[in-house]
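Peer 1: Sequence plus predicted model, see below.
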Amino acid sequence: VSEQLCASDTGLRGRDARGLGVIVTKCLQKDRCDRYATASELEAELGRWLAGEPILAQPPSWFEAACRWGQKYRAAAAAATGIVASLVLAVVGIWFFYVRSEGQRLVAESHRQIAEVKQLAASHEAANARRQLYFSNLHLVADARDRGNIAEAARLLAEARTLAGSSGPHEPMELDCLAASLDDSIATFGGHADVLTSVAVSADGRRLATGSADATVRMYSLESAHGKKSAAGGTTDPTGASGTLEEQGNASSERVLRGHDAKVWAVAFSPDGLRVASGSTDKTVRLWDTATGQTVAVLRGHTGTVYSVAFTPDSLTVATASRDASARLWDVVTGRERMVFEGHAGTVYCVAISGDGLLAATASLDGTVRLWEVATGRQTAILAAHTGRVFSVCFAPDGQRLATASEDGTARVWHVKSGAEVALFRHPIRVNAVAFCGDGTLVATASGDSVVRVWNVATGRESASLKGHTAAIWSVAGFPWGTHFATGSADRTARVWNAENNTSRVFVCSDRVLSVAFSADGARAVSGSADSEVCLWEMRTGRAAGHISLHAGRVNSVAFLPDGSGFAAACDDGTVRMHAMAQGEHTAVDSRPQIALLRSHDKRVYSVSFSPDGALLATASEDKTVRVWNRASLRQLQRLVHPKRVFCASFSPDGSCLATASEDRLVRMWDVASGREVRQFVGHAGAVNWVTFSHAGDRMASASSDATVRLWDSASGRELAALTGPARQIWKVAFSPDGTRVAGATADGTVCVWDAVHLWDKVGGQCAMVLRGHEDQVWAVAFAPDGRSVLSGSWDATVRLW
């Protein structure tokens, strides 16, 4: 072999030296088993190598090499093995803990995401439950109010305010409406720390005095209200002095009179206004100087609680009634007792002096009312029709009649001379007090059910039932002029009322009201009636500013110009009439000139509306068309034809589109510039009576004879919700300025207000409240520009501000 290799040395160059090295290494192995067995095997192996063929011998693996190295260098191998093992264990440990922590992190992240989803779902459910509870409370408020339980209604309303979670201008408008419906008073006076037992009004109507179980007397000034216009428009007293009350809300006391040692049961002003008298459980009567609030005199003589005090017309004598079964007359100047009226078989609860000062009347525990001559003390009559204690007695301004209030649940009016019963007013609970209002044609009664009732003496019928107090009413006192009166209650407040006009603002029209609209600033409203009359109303005062007789048939629709400079009326004779607004608050409507007469259609016009810039006018008619007009030139720009009658046409807030409501059950949207129909809104099962845009323009609301109001997405035409209520037909619909509420005028005589935002179920938004008060169908509805009130017009010939 060696010779052959040497002979072919030149052929070795370029050969695989590594293969030869493997052959040599095998030859040098110490173990015979690892070497070539024979020379022939080696020759054959070398032959294969020379031929460039694969050799059979294999180089040692890295493991074998390592093992051999370890056997050769045992100490170094052991150290290296330890280091490698430590590194491997460290890497494995690090990897294990990383994998475990990453797994835990992923599990935690998964749990966090699940928790967030559950929290979001729970928050959504809680918000829905809170909202449902809010609306339920609103309905319970209305129910409690209608049952006369004002205290419960007030409590539920407070809970609803808490659930609403907002206040001020962001508070839902229905809270304001319900709050107003719970209080018909025009002024409220507080400050007492206990039951308010007695009220009195000064002869000039400028001051109010109250007595309380907290042992104090308080005097309040009505000076700021004197001579101003009230919601009713004002009245005049017999002397010619103007005397009215503004709505003044809560008022603070002018002066607190302290001196009694126990409950104060009675207060009265002297006719000259210089003194206030008070009677107390401490058995004394105190006379106070109204200017300084100082005690002028303390009258002692009664042996029991003093329940009533009254002055004679000359202010020189004060009468008192006591639990000691007597009534007494006292000299105001000297403080001496002048006379004692005895004859009752028990407590004397009340004493009254006639306007001429000749007679005194007393009411007693024994169920009788007795009349006495002031000059002589002689008893002249006994009125004994009541079957329970008589708590209150008062003379009419003319002195010819007498009113009484009793535990038997009745108030009665008597003829003084004959003693005959003139009128009987029945109550569901005992009557605590009675007073004549103004000229004596009306009587106000105070009862334990917290309701003030006003009665017409001539007819014997209840003319008003006024709410506001939240507890039993103990006292009532009439004003010297008009139809105002004051009451004192166990709720620790005194309130002032107008017997002929409560704060719900009811405007009486001459015929059925078919349309209403607010001016842009909310200061005025206009209404249209079936007798062709248009009335203008001042919202601040509640007064009618005047009216126009159009002589054009029913006024089906009214609309103010956006700048408030005029208004338009759509009439049955196919015309639209536009009138200018005169400057000045009290200018009569009659004098406002007609600035345009648009003979727009051949048949009745159902609606009229202005574009937002006031440049265009849209009319909808019985002739199956909607027409768009240039307001300045009265030139027709578009004629939009429908298959059936069209009841309404309404501009979008940007003025580019027009929505129409038709008898064919469809709502359509039109491009104003081209007159092209853009979209149809399908879903109503009855005639569509009205349509309007939200102030943002993203939604539309339509009212239908299918008993629904439907909300639509303006851009896609998709139905968002179908709002239902108690009515079988809904004539008109209006969006609140903020778009959160929708109001519908219904055929059942109500106004329904819905939530237009939280449409969480397929049925639609919740009915926030139902406004009841009209006595016939409601045909018109509009939100005030500030969104805090609603105006409605009805076939009962009234317009109501809610």
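Peer 2: Sure, I can see it.
Peer 1: Going by C-alpha atoms from here, please, whenever you check contacts or count neighbours.
Peer 2: Noted.
Peer 1: Let's verify residue 791: helix, strand, or coil?
Peer 2: strand (DSSP: H, G, I helix; E, B strand; the rest coil).
Peer 1: Run through the residues that contact it.
Peer 2: Going by C-alpha atoms under 8 Å, 6 or more residues apart in numbering, residue 791 touches 516-517, 780-784, 799-802.
Peer 1: Counting neighbours, what do you get for residue 143?
Peer 2: 15 (other C-alpha atoms under 10 Å).
Peer 1: Among the contacts of residue 791, which are located in strands?
Peer 2: Those of the contacts of residue 791 mapping onto strands are 516-517, 780-783, 799-801, per DSSP state E.
Peer 1: Report the buried members of these.
Peer 2: Applying 16 or more other C-alpha atoms under 10 Å to these, the neighbour count classes 516-517, 780-783, 799-801 as buried.
Peer 1: Quick check: the farthest pair among those residues?
Peer 2: The span of those, defined through C-alpha to C-alpha, is set by 783 and 799 at 13.1 Å.
Peer 1: another structure for you, compare them:
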Amino acid sequence: MELMGDHPFGRAGRATKVAGMAGGQALGWLRRRAGAVAVVLALAGVTACGTEDAVSSSDGVLAGITDAVHQVAFSPDGRMLATASSDKTARLWDTTSHEQIGQPFNHASTVESVAFSPDGSVLATAGYEGVVLWDTAGRQQIGQPIARHADGAYRVAFSPDGRVLATSGRDNTVRLWDVSSRRQTGEPLAARGGIAFSPDGRTLATLSAHDQSALLWDVAGHRQTGQALTAGQIGGSAITGLAFSRDGRMLAMTTTEGVLLWDTATQQQIGRPLTGHTDTVEAVAFSPDGRTMATTSADLTARLWDVAGRREIGQIRIGCHSKVGSAVAFSPDGRTVAASCDTTVRLWNVAGKAVTPSPQAGLSPEAPRVAILAGHTGRTVAVAFSPDGRLLATVGADNTARLWDTAGHQQIGQPITGDFSRVAFSPDSRVLAIAGGVGVVLWDVAGHRQIDRPSPQRASSVAFSPDGRALVIAADDNTVRWWDVAGRRQDGQLPYPITYVQSMAFSPDGRTLVTVGLDGFVQLWDTATRKLTGALGSGSTSVAFSPDGRTLATGGGVSGAQLWDAASQKQIGQTSTAHTGTVSSVAFSPDGHLLATVNGDKTARLWDTTSHEQIGQPIIGDFNAVAFSPDSRVLATVGADNTARLWDLTDRH
């Protein structure tokens, strides 16, 4: 056949408030506090860069693409970036000025893929009409398209020596072409989708044409080598992308659930899947030194991973609004990452500094760092700091509760097993109450053993009184009971049934208990007489007292979180309704300055409790709950990525 034709943060971390607040508002905040808070996403353990290094919206975004971007590729010298788009064009961009170079390379339909030859003189583009080769200097098409795939070409890649061109088509074949003779070599491979050459050019990785697995092929022999690499380790999820590490020893496989790493010599999976994205992971790239991996996802974020440590070290919201298209690439010098989704392509400087895209992408020039506690194998649903700040407790849908050292970010002991959904520490930090389908268990934190079981009946919520003498249990029989912790006996209950208590909290003085039932009604109870003393509207799912006991925050409605005067029981404010979705969780910082909310739009947000204005950009993630550390310097989030994340909110002094 012929071608047709011619790193973990420390407590000394610093954060600044995100740009974008009105001048007077920002000044007022700075006057009230020595530093300001920015809840945004940045690299863990990496020194944040100064404002002068930040990539602005004008020099960090490639403008002019009018439809979804499917792939990006840097030229070998790093001076150009190529993009493939549904707007029927491939474009070249100057990576310094971020301006388009010349006119687009036009196709008759969507351009799915782009690839530079190793010397950068040729750009290959793939689309419905096949694969087209372009002279990058003269900006002319070289010969006619390669038209050997039925229904067009999907991906294209040059071998590292430039002698072989690999193409994949929608006809479930991968074909290899001799670049100099422009002839197909060998028979088509029964493969599809993403393709990647190993660094030595001897091996080609493809997706199987028959099932959800990746295949390795001997390029010279046109034959499969070894076994199929499946994504069955994470629920048989679909494979979406492939990339070799720069030394060829690892193959990264992106899936609908996470990222798998494989040893290419043994063809064995390396460790556990890397999880963190909350939607399909669509693209992956290794840095030139092989130490870092970048991924993009349909959750509209890009993330960086420490390959050796097998942990996420940063993330950013790309700034698009659609899940269509997702691509990522490292520049040859490893200093820049290009990532895309929808019509947006962003360039970030990642050379030993914090990732610095424009504020529109969700980052300030100097951002708090995040530590990630990974161990749960199911969604994390509840979180609590010990009052002394040394421990964090988490509960997961994997039927475990876990304790973590907040200084070292390591799990303490073995998981506590059981069908749990709520967790609370005693005021002296010695006892952990865990509630759920198994009832309520009291756990000796130091001895790591169960010491009591106040209720064998399913419980939806638990709370210790501020003096630690009582534990209040919301049971499945619609009762709210008091448990005498020292006497190990029941000590009364509320006089009226409450159907499924979703949330409850004691006032700081212990005189009032507030409950939120399944009906959404917020009720206040005198803890001495156990009598109902008031109610605050309806439609709520969560509640929290401010540290001084004067204010209640409730969440649940689509109109933001509501703030109430606890004495008069009148609403005194609410957070902005700019975000969408129900507020499912609320928490006050112990210093009283901040309110954190978990929102149905897959964000967590911080609010100034005086002005009721949002502080900074939202934290992006499908979260279930939030909690502040006792010193108010750290925010913990838990959610769909099976982890707990600790966000550094330390003020600048």
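Peer 2: On my side now, so go ahead. Because the structure is a prediction, the values reported are computed rather than measured.
Peer 1: Got a TM-score for the pair?
Peer 2: Laid over one another, the chains give 0.51 as their TM-score (TM-score structural alignment, normalised by the length of the second structure), with 418 aligned residues with a C-alpha RMSD of 5.5 Å.
Peer 1: quick revisit: between the buried ones among the ones in strands among the contacts of residue 791 of the first structure, which is closest to residue 123 of the first structure?
Peer 2: Out of those, the member with the shortest distance to residue 123 of the first structure (by C-alpha to C-alpha) is residue 783, at 32.3 Å.
Peer 1: residues in contact with the aligned partner of the closest one in the second structure?
Peer 2: Correspondence of residue 783 of the first structure to the second structure, assessed by TM-score structural alignment: residue 628. Shown in contact with residue 628 of the second structure (C-alpha under 8 Å, 6+ apart): 385, 587-590, 634-636.
Peer 1: Just the buried subset of those residues, please.
Peer 2: By neighbour count, with 16+ other C-alpha under 10 Å, the contacts of residue 628 of the second structure hold 385, 587-590, 634-636 as buried.
Peer 1: Could you provide those in TSV, with additional columns for distance to residue 70 of the second structure?
Peer 2: What follows is these, written out as TSV (distance: C-alpha to C-alpha, whole Å):
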residue	distance to residue 70 of the second structure
385	43
587	40
588	42
589	42
590	46
634	37
635	35
636	35
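Peer 1: Looking at those, which is nearest residue 405 of the second structure?
Peer 2: The closest of those to residue 405 of the second structure turns out to be residue 385 (C-alpha to C-alpha; 10.2 Å).
Peer 1: so what's the counterpart of the closest one in the first structure up against?
Peer 2: When the first structure is aligned by TM-score structural alignment, residue 385 of the second structure is paired with residue 518. The contact partners of residue 518 of the first structure, by C-alpha under 8 Å, 6+ apart, come to 524-526, 559-560, 782-785.
Peer 1: which of those residues also appear as contacts in the second structure?
Peer 2: Mapped onto the second structure and checked by both residues aligned by TM-score structural alignment, their matches' C-alpha atoms under 8 Å, these keep the contacts 524-526, 560, 782-785.
Peer 1: what about stretch 442-460 of the second structure, start to end distance?
Peer 2: 15 Å (C-alpha to C-alpha, to the nearest Å).
Peer 1: again with stretch 403-411 of the first structure
Peer 2: 7 Å.
Peer 1: now, among the buried ones among the contacts of residue 628 of the second structure, which is nearest to residue 216 of the second structure?
Peer 2: residue 636 (41.4 Å).
Peer 1: I'd like the distance between the closest one and residue 648 of the second structure.
Peer 2: According to C-alpha to C-alpha, residue 636 of the second structure and residue 648 of the second structure sit 9 Å apart.
Peer 1: Quick one: the helices in the first structure, in order.
Peer 2: Secondary structure of the first structure by DSSP state H: the helices cover 2-7, 17-27, 39-50, 62-72, 74-146, 150-164, 173-181.
Peer 1: Out of those helices, which gets nearest to residue 347 of the first structure?
Peer 2: When those are compared by C-alpha to C-alpha, helix 150-164 sits nearest residue 347 of the first structure, at 31.1 Å.
Peer 1: on that earlier part again, now the ones in strands among the contacts of residue 791 of the first structure as TSV including distance to residue 422 of the first structure?
Peer 2: Listed next are these as TSV, based on distance: C-alpha to C-alpha, whole Å:
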residue	distance to residue 422 of the first structure
516	43
517	46
780	43
781	43
782	45
783	46
799	35
800	35
801	37
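Peer 1: Enumerate every residue touching the residue nearest to residue 297 of the first structure when sequence neighbours are not counted.
Peer 2: Using C-alpha to C-alpha, 6 or more residues apart in numbering and skipping the chain neighbours, the partner closest in space to residue 297 of the first structure is residue 287 (5.1 Å). Going by C-alpha under 8 Å, 6+ apart, residue 287 of the first structure touches 275-278, 295-299.
Peer 1: Could you export the contacts of residue 518 of the first structure as CSV, including distance to residue 134 of the first structure?
Peer 2: Formatted as CSV, the contacts of residue 518 of the first structure follow (distance: C-alpha to C-alpha, whole Å):
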residue, distance to residue 134 of the first structure
524, 32
525, 31
526, 34
559, 35
560, 35
782, 24
783, 22
784, 23
785, 25
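Peer 1: before we move on, back to that, okay if I get the helices of the first structure as CSV plus distance to residue 397 of the first structure?
Peer 2: Below are the helices of the first structure laid out as CSV (distance: least, C-alpha to C-alpha, whole Å):
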stretch, distance to residue 397 of the first structure
helix 2-7, 156
helix 17-27, 140
helix 39-50, 147
helix 62-72, 129
helix 74-146, 34
helix 150-164, 32
helix 173-181, 32
